[in-house]
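> Below: sequence and its predicted model.
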Amino acid sequence: MAVIKHRSTIKRVLGCISRYQWAVTASLICAFVTVLLTLYVPILIGRAIDCVAGKGNVDFAGMAAILKQMAIVISLTAAAQWLMSHINNWMTYQVVKDIRTQAFHKLEILPLKYVDSHSHGDIISRIIADIDQFSDGLLMGFTQLFTGVLTILGTLLFMFYINPVIAAVVVVITPVSLFAASFIAKKTYHLFQMQSKTRGELTSLIDEMLGNQKVVQAFGHEKEAQEKFETINEELRIWGLKATFFSSITNPATRFVNSFVYACVGIAGAFAAINGLLTVGQLTSFLNYANQYTKPFNEISGVVTELQNALASAARVFELIDEEPQIPDDPDALVLSEANGEVHLEHVDFSYNPQVSLIENMNLLVKPGQRVAIVGPTGCGKSTVINLLMRFYDVDSGSIQVDGTDIRHITRESLRSNYGMVLQETWLKSGTIRENIAYGKPEASEEEVILAAKEAHAHSFIERMPNGYDTVISEDGGNLSQGQKQLLCIARVMLCLPPMLILDEATSSIDTRTEIKIQKAFSKMMEGRTSFIVAHRLSTIKEADVILVMKDGHIIEQGTHENLLLQNGFYAQLYNSQFAV
């Protein structure tokens, strides 16, 4: 199974390289020229030696001509080698760029359930660290593999040209070196694969701890976190040590065989020279070729080690790229330009886990402009309804319709652009405050951004920032309070003002005084807009047109605030519990 996967990965890599055929061809030509000229140098050296081989028989004119040829050949070799390296570098980073682009594009279209069910650190590790590992191996492969193989073939041809018998001795011993390298390479692939996997786990843990360091310290979890880190780090050390140990055996093993080849050539060549079958210069050339013939085996053994690591990393990246994307929009899907705001849930069933039911047979008709509040205990399905409305998840059965059209027949982009969403979990990107407010409307003017901030009651604290709206905030707004971050997220929605709104605990991190002001702003913003409000503080939803009371995935009560209190049911219990002494 591992061998099949290994082969499929190689095919995928070759497929990625094939789009740059002209670069591969140019690199091969440069490699051919480099090897040819490099192998021509020993012939010139042998001829030069033969010019001075006899006592009192030195051919200075011939020697000078040969030295000029050597200078030209060496210069051309250096130029061809530089050009080959430049082409290989360009081609490697183009291939890596393409693969990383594919991986990030797949991340953009993966269903949300994949992101929710996989460690974020591991995904990051695949796109960053694994592709970097692949890049290093691929670059070494391009640089040394081409020249190595051509050098081996070229030296064999030259050796057969000089003396077929001694060349045959070399060929007979060669398979031993190949067998040693192949045997060790097969062993190392699995080890490098486990090394990459463990590296992903470590990245995931560090990402998790870094993003939640305050919680870790608040609960005194540093020791447990350190122990977990040390456990995974120790696993990474073991896998890395084993992979490096086995891969490092390759080079000494091939060097031993290659030294043996060189010794055999030296002995056979010496006897041939004594018997007059070779000149001293030809013997020197032959020994040079024997050395050049064995050298690529050492280099290729190192390349094979790096390629094993690269292929193991590439396999993890391709696993991500091969994940099933979210169901694409229908070819004739409707582009929803400006929704009226009628939302109809009909016999909706949904669960994250097929074995655990959540929402069953939900039916709801929301008229344009209605304010719908959704309340209920934790885990009853409130946020799940929001996920379904935005089509972050698709229903298992039944349908959700907007303006009479099933949302599965509406493009995701146009559907989501008709919703303005403020979640309890705030998200801000690295950049200026202005860029964060204008995230959904980049073309907004300065006046529009400031007006939205004022309506969200964020303008005053923004003005107190060092550079006002041009103040750069860190990733996820780390240098702002939770309440300030939430105000910026509210301002972001107020700037766009889409026809439908989703407010999921939108004021959970805001002080009571500011919340009253925000609620007034929301009331103004929700006029004429279909709005879904998820709230735990029931005092904030008294003005809703209809309140849905959910429990265990079902709507158990429905009505206005006053009507639900008169029913003295579950909602009344929830409401009264918040004001119980």
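Looks like it arrived, so ask away.
> switch to C-alpha atoms for all contacts and neighbour counts from now on
OK.
> The stretch 401-550 of the chain: helices as residue ranges?
Counting by DSSP state H, counting those that start in this stretch, one finds helices in the stretch 401-550 of the chain at the ranges 412-417, 433-437, 446-455, 459-463, 482-496, 512-526.
> So which of those helices is nearest V216?
Of all the helices of the stretch 401-550 of the chain, helix 482-496 sits nearest to V216, with 17.8 Å by CA to CA.
> So L365 belongs to a strand, correct?
Yes: assessed by DSSP: H, G, I helix; E, B strand; the rest coil, L365 belongs to a strand.
> What's the separation between the nearest residue in space to it that is not next to it in sequence and T540?
Distances taken as CA to CA, 6 or more residues apart in numbering place H344 nearest to L365, at 4.5 Å, with adjacent residues excluded. Separation of H344 from T540 (CA to CA, to the nearest Å) stands at 24 Å.
> One more to weigh against that first structure:
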Amino acid sequence: MKAKNNNKSSNADFIKSTKRLLGYMKNDYIKLIIVAVFSILSTVFMIVGPKIMGNATTEIFNGVMRKISNPSMGINFSKVLKIVIFLVVLYTVSSVFSYLQAYIMSGIAQRVSYNLRKEISEKLNRLPISYFDKNEKGDIISRVTNDVDTLSQSLNQSLMMAVTSVITVVGIFIMMLTINFMITIVAVLLVPITMFCLMMIIRKSQHFFKLQQKYLGKLNGKIEETYSGQNIVRAHNAERFEQLNFNKINNRLYETSWKSQFLSSIMMPMMMLISNVGYVVVAILGGYLTIAGKIAVGDIQAFIQYMRTFTQPLNQIAQIMNLLQSTIAAADRIFDFLDEEEIDFSAKEVIPDDKVEGAIEFEHVKFGYDENIVIKDFNLKVSPGQKIAIVGPTGAGKTTIVKLLMRFYELNHGRILLDGRDISTLELDEYRKNFAMVLQDTWLFNGTIMDNLKYGKLDATDEEVFSAARAAYADRFILTQKYGYETILSEDTKNISQGQKQLLTIARAILSNPKILILDEATSSVDTRTEEMIQNAMDNLIKDRTSFIIAHRLSTIKNADLILVLNEGDIVEQGTHDELMKNNGFYKNLYDSQYEELEEIN
């Protein structure tokens, strides 16, 4: 019973995905009609060819027989030549229509691919950060590349082939009926047998085609992950471990691919077996009728040729079913992605830039990742221009607080206010314009230093960029580069140091001129001298702005207006550095432990 329900569900999904895919061609319906017309004309011209060629064979056969009975008579070569010329014209016109339909259909398939990639790209910007936390990057990339390419290629082939095959089957059936009704009935009996066998195979193979696309995405994810972390893999001698993990996924992909391809590949030999049986039956029956004088030699030759051709579109239908399975499996993955829950953009309230003061308030905020509560009952009130430092052990919820402030995640309970307004009621893009983030993990893209800096303000002038770079102490190293601000940063920005990357991200933040600033472990991975430069740059950045600073090195936040000490999602202490040291509590223990570590190092 369960298997039947699964089959029904699979069939329903197949139909649903097919309808949705056809919806992407709604603007090309006229072109699809033209393609169908060209396919019909091309196929019809090809179908009538054997019948006309049969007339030429009959004329030659009759001429030979006349020559035997009357030597003065013979083959009418003039009539045969006319038939041959007509056939050449017929097949030429058929080829032209076939070329035109292929040209138009290729354009339709590529437009569908273009629109799907565009939708996927736009969807990426509407997905919550939680989606990227739960899914592999490589799998997402696979949907944009492999799945769309699979869909495009098979769509281009299968639609044309489907129209041509149906027209061919119908046309050949009609032509066979004009030759002999009895033999036609024998030939047609093969169709239900063939279709039954095809449907049985398709039901089995569709499941494996879906798994094939799934594991292909996982394999891409593993390759991307291993490639980006190659330094760590080598440093820990983990090559063998990574190879075993890769082989595990690769074996699953092999198993599902093998099963799907095997099941689909047996369609063709099965079709050939059925068609050959039919061919033998037709040949025997046709020979008998020819001897009995009930059918002309040319007609039986044409019928046998039609019989051979009749099985070709059935074979093509088998191939189409194979292609469609890959197409729908890829389409299912794409549509699953496009149907993912999006960020709520319904809020439209906007605070004018000149009205944003930067007052932040957390009211009884509760939040957890997948029901694992990280922030239990967080309350905080920050005045405009205040410098707030957040410290605490790993897993205390420090980074989560600023992610909630940036609206990367939705709260489980409570609310966050900006200048007295609930941030969930504010238009998201305009809200985030008031923020800039400088993270521990710097992100720069392959392009010039100028382009990377302007990412903070796309319409910035060159002078504004220079000014921001000077304020971040980044202009010193930029000007030492051979091409200055036009220096191309390589992939993964390997041609500059970690500290230099951090200075560029700070300059980018300064250029964006935010009202509220978030610094998350911005100096944790640099040396002391570079840290001093970054600290000076951050002092310029923080000036007159509400700022939240997450730091492990407590010595860097001594001058904060307020230090929040977090532990297990709650504020356990708060105050200035001096006040917290006098309390002789959690903060002092953290500070003293870091001081002792420095003493041991020295």
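Cool, got the structure. All figures in this text were calculated on a predicted structure; none of them were measured in a lab.
> Tell me how the two chains score on TM-score.
Between these two chains, after superposing, the TM-score reads 0.96 (TM-score structural alignment, normalised by the length of the first structure); 579 aligned residues with a CA RMSD of 1.6 Å.
> circling back: more neighbours, H344 and T540 of the first structure?
Remark: of H344 of the first structure and T540, H344 carries more neighbours, 20 against 17, as counted by other CA atoms under 10 Å.
> Show me what the residue nearest to L365 of the first structure aligns to in the second structure.
Here H344 of the first structure is matched to E361 in the second structure, going by TM-score structural alignment.
> where does that match land in three-state SS?
With three-state DSSP as the basis, E361 of the second structure sits in strand.
> Distance to S399 of the first structure and mean neighbour count added to the helices of the stretch 401-550 of the first structure, as CSV?
Putting the helices of the stretch 401-550 of the first structure into CSV (distance: least, CA to CA, whole Å; neighbours: other CA atoms under 10 Å) gives the following:
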stretch, distance to S399 of the first structure, mean neighbour count
helix 412-417, 15, 18
helix 433-437, 33, 24
helix 446-455, 35, 18
helix 459-463, 41, 15
helix 482-496, 27, 24
helix 512-526, 25, 15
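> do you know which of those lies nearest H118 of the first structure?
H118 of the first structure lies closest to helix 412-417 among these, at 22.9 Å (CA to CA).
> Scan the second structure for its longest helix.
The longest helix of the second structure (DSSP state H) is helix 77-124.
> Please, which helix or strand holds G398 of the first structure?
For G398 of the first structure, the element it lies in under DSSP states H and E is strand 397-402.
> My understanding was that the match of H344 of the first structure contacts L417; is that so?
Yes: taking CA atoms under 8 Å as the definition, E361 of the second structure is a contact partner of L417 at 5.0 Å.
> got any residues that touch both of the two?
With CA atoms under 8 Å, 6 or more residues apart in numbering applied, the contact sets of E361 of the second structure and L417 do not overlap.
> What are the boundaries of the strands in the second structure?
360-369, 372-382, 387-391, 413-418, 421-422, 435-439, 447-448, 488-489, 516-520, 546-550, 562-567, 570-575 (DSSP state E).
> how far away is the residue nearest to the spatial centre of the first structure from A103 of the first structure?
Closest residue to the average C-alpha location of the first structure: I127 at 1.7 Å, with CA atoms, centre = their mean. I127 of the first structure is 7 Å from A103 of the first structure, where distance means CA to CA.
> excluding its backbone neighbours, what's nearest L28 of the first structure?
F146 (6.8 Å).
> And that neighbour? What does it align with in the second structure?
Using TM-score structural alignment, F146 of the first structure lines up with V163 in the second structure.
> roughly how far apart are that match and M105 of the second structure?
In terms of CA to CA, V163 of the second structure sits 12 Å off from M105 of the second structure.
> Tell me which of these two has more neighbours.
Between V163 of the second structure and M105, counted using other CA under 10 Å, the more crowded position is M105 (23 against 18).
> Would you mind finding the match for the more buried one in the first structure?
Taking TM-score structural alignment, M105 of the second structure has N88 as its aligned residue in the first structure.
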